[in-house]
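Undergrad: structure for this input, please:
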Amino acid sequence: MARVIATSHMQYTVVTAAGQFQAQLAGRLTNLASGPEDLPTVGDWVQLRLPANETDAAIIERLNARSTVFLRKTAGRRSGAQLVAANIDWLLLCMALDANFNIRRLERYLAVAATSGAQAAIVLTKADQAQNLAEQLTAVAAVSASAPLLICDATKADGVQELKDFMQPRLTYAFLGSSGVGKSTLINRLLGADKIATQAVRASDAHGRHTTTARQLLHLPNGSLVIDTPGMRELGLLSADVDNTFADIQALAENCCFNDCTHQHEPGCAVQAAVATGELPAERLASYQRLKAEQSRNNNLRGKERENAKITRMFGGKKQMKAMIKASRLRHR
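TA: As a prediction, the model looks like this:
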């Protein structure tokens, strides 16, 4: 058995008791995959066939069952899945306290993380550039529910100590966040060396570039395992627990007059009443409605794409399927 520690363009780096190897997928594994989620990603445990010659690639024969998995919708209009990491114990959702601070983005990350099976913690980076730390912490606390909150300042010698103390040996952590939040910088501090390239963010809007382009699993000095992931300019909803992430809205909705209340224009809507009194921020309700609509739309699209993919695997395409059905009907006349 081996664990995938890096991936890039369908090429894999795996580590086993016998050492580290470059690996490729067995043809059977590729042919049986119905989508990207059926193929290995960083953190996966796989069954491996070692090469007779050390210079040759090993062959990944089978993907073991996952305990947790984090995936997102592929960028753009397609609704396919993109695997980010698997078999993670903790998702570390990173958000900078500089001009890139965005509570609505954090709500999105929490909703997607909630369906991964892993626990989620919030890591606030760049504390030295905080706009108004007290207000920002209050805003995060209002949406974070029970997720642990960690604050980091990589410019100070002890600025990541809280994060170091949080991370435990033999557990796997995945750092997730948008470009420029400082994930690679944090990991370098944890490693005690600048092993991951970093770039400065744009001063105009605090956004960064995709410094990390391939996912990799790294071993920290304290025995923890970390997965560095590329910065995400877009985190599309594919599988998300929006309702639990917005538990406050769900609690209010129990008092609505209609069970199928959309919390928009219905009379007797307890959620809208809470917005009117200031109990619930209008921006949070808008975020909830936006995420629910996006999730529903993507689920419908994904269902159609899966059906089309199944038809292609079985018949070669819709045209061929129709021709086979027509031929079958003619034979049975």
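
Undergrad: okay, CA-based contacts and neighbour counts for the rest of this
TA: Noted.

Undergrad: check contacts around F246.
TA: By CA atoms under 8 Å, 6 or more residues apart in numbering, F246 lies in contact with V143, Y288.

Undergrad: any chance you could map the strands in this structure?
TA: Per DSSP state E, the chain carries strands over the ranges 2-8, 11-16, 19-25, 45-49, 58-63, 69-73, 81-86, 90-96, 119-125, 149-151, 172-176, 216-219, 225-228.

Undergrad: which of those strands sits closest to D260?
TA: strand 69-73 (27.2 Å; CA to CA).

Undergrad: and for the closest one, what's in contact with it?
TA: 79-88, 112-113, 115-118, 235-239.

Undergrad: swap the cut-off to 6 Å and go again
TA: S79, G80, A81, Q82, L83, V84, A85, A86, S116, G236, L237, L238 (CA atoms under 6 Å, 6 or more residues apart in numbering).

Undergrad: to check against the first, give me the structure of this:
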Amino acid sequence: MTNLTQYGWNDHWDKEWSKEDRGLHRPGRITADFGQKFKVCTEEGEAWGEMSGKMKHGLQSGAPYPAVGDWVEFQMLEGEDRGVIHGILDRKTNISRQKAGAKSAQEQLIAANVDVLFLVTSLNDDYNPRRMERYLIMAWNSGVNPVILLSKADLCDDADIKAAEMELIAPGVPVHVVSALEDRGKEAVTGYLREGVTVALTGSSGCGKSTIVNWLAETSAQRTQGIREDDSRGRHTTTHRQLFLLPQGGLMVDTPGMRELQLYDDDGGGWEQAFADIEAIGRSCRFADCRHEREAGCAVRAAVESGELDAKRLQNYRKTQRELEFQMKKEARGQRKMNRTDRSGKDPVRRKSSYWNQRLHDE
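TA: You can find the predicted model right below:
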């Protein structure tokens, strides 16, 4: 028998479960996603699961696609070690990005019901504060608590200086310097791990996520690879999303590395939170709608000129703002096109969920 409280089941999920008559279905949590098949953990243990026909049909009208971390209604097939997923309980949080290569705004779900998100970047030539600003936008939008991990500290002579730089761009966000090779920073990281708490790791390919999982799990749960020496970029090691139960308590989701993070939306106000310092300075601008470009009396540009604000941070502020505005326009154009097609009656549109095409592998 499996104790589901170890996997995050609590009073909140008890209440969600009791809202409907679930019949013979039992609660389960998705621990691995292999496309059309999933690993589901129930009180009886782990089993393979597939979506019911009704659930697959519902995807076409906007129902969510199952993701690692989801709590689901599960039915074991009699005499078999597999079962059927009949539904998904409402998510508390979901970590998303814009689907790579999509012509219209499409959400790609990374993980669901995560409490803490470790944003990992390695202290080698791949270190990039501007990329971290993008990850922070994604984290704040998802509703989870971000924590920055600066990995591979054994490869860096000025780790503390880089940590201070990260603290400047992420006010209030914990920053930890870690090294699995030197066993550095482990106590600080394990402080976030306790029974029922779900932690996810995200970062670029080769930043050391799988190594961190193995380090914390004290086992070779995930395969690891080296990085290219010419640019410190990694090859894909993790090829699917998977949730691990850690020996010290807590759960960890390892995700495939991303060579590029495209932002999806800003419903959670993540952009403003990620650039809270610039937003605060901007309240002193002469004009309330100042874009901090060429307007007279711009306090933000004055802060750059005085050295109070990094010019590259302001540049990324503008870049990500334009990107999110463009995504909103793409989404609006796609919706208008869908509505026109629906009215014509000639080419009925199947309303696919933003999760329907998320099977595309991470870049």
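
Undergrad: now render the strands of the first structure as CSV, adding mean neighbour count and distance to V275 of the first structure.
TA: As requested, the strands of the first structure are exported to CSV (neighbours: other CA atoms under 10 Å; distance: least, CA to CA, whole Å):
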stretch, mean neighbour count, distance to V275 of the first structure
strand 2-8, 21, 46
strand 11-16, 19, 50
strand 19-25, 18, 53
strand 45-49, 19, 47
strand 58-63, 20, 48
strand 69-73, 21, 31
strand 81-86, 22, 35
strand 90-96, 25, 27
strand 119-125, 23, 26
strand 149-151, 19, 27
strand 172-176, 26, 31
strand 216-219, 20, 44
strand 225-228, 24, 39
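
Undergrad: make CSV out of those strands and add distance to C269 of the first structure.
TA: Shown next, in CSV, are the strands of the first structure (distance: least, CA to CA, whole Å):
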stretch, distance to C269 of the first structure
strand 2-8, 49
strand 11-16, 52
strand 19-25, 53
strand 45-49, 48
strand 58-63, 48
strand 69-73, 32
strand 81-86, 35
strand 90-96, 33
strand 119-125, 32
strand 149-151, 33
strand 172-176, 36
strand 216-219, 47
strand 225-228, 44
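
Undergrad: compare those strands and give me the one nearest N259 of the first structure.
TA: Here strand 69-73 is closest among the strands of the first structure (CA to CA), at 29.8 Å.

Undergrad: any idea how far N113 of the second structure is from H176 of the second structure?
TA: Applying CA to CA, to the nearest Å, the value for N113 of the second structure to H176 of the second structure is 23 Å.

Undergrad: roughly how far does the aligned residue in the first structure for E187 of the second structure sit from I88 of the first structure?
TA: With TM-score structural alignment as the matching criterion, the partner of E187 of the second structure in the first structure is Q161. As for Q161 of the first structure, its distance to I88 of the first structure is 22 Å (criterion: CA to CA).

Undergrad: those two: which has the busier surroundings?
TA: Shown here are Q161 of the first structure and I88; by other CA atoms under 10 Å, I88 has more neighbours (25 against 17).

Undergrad: counterpart of the more buried one over in the second structure?
TA: Under the alignment by TM-score structural alignment, I88 of the first structure pairs with V114 in the second structure.
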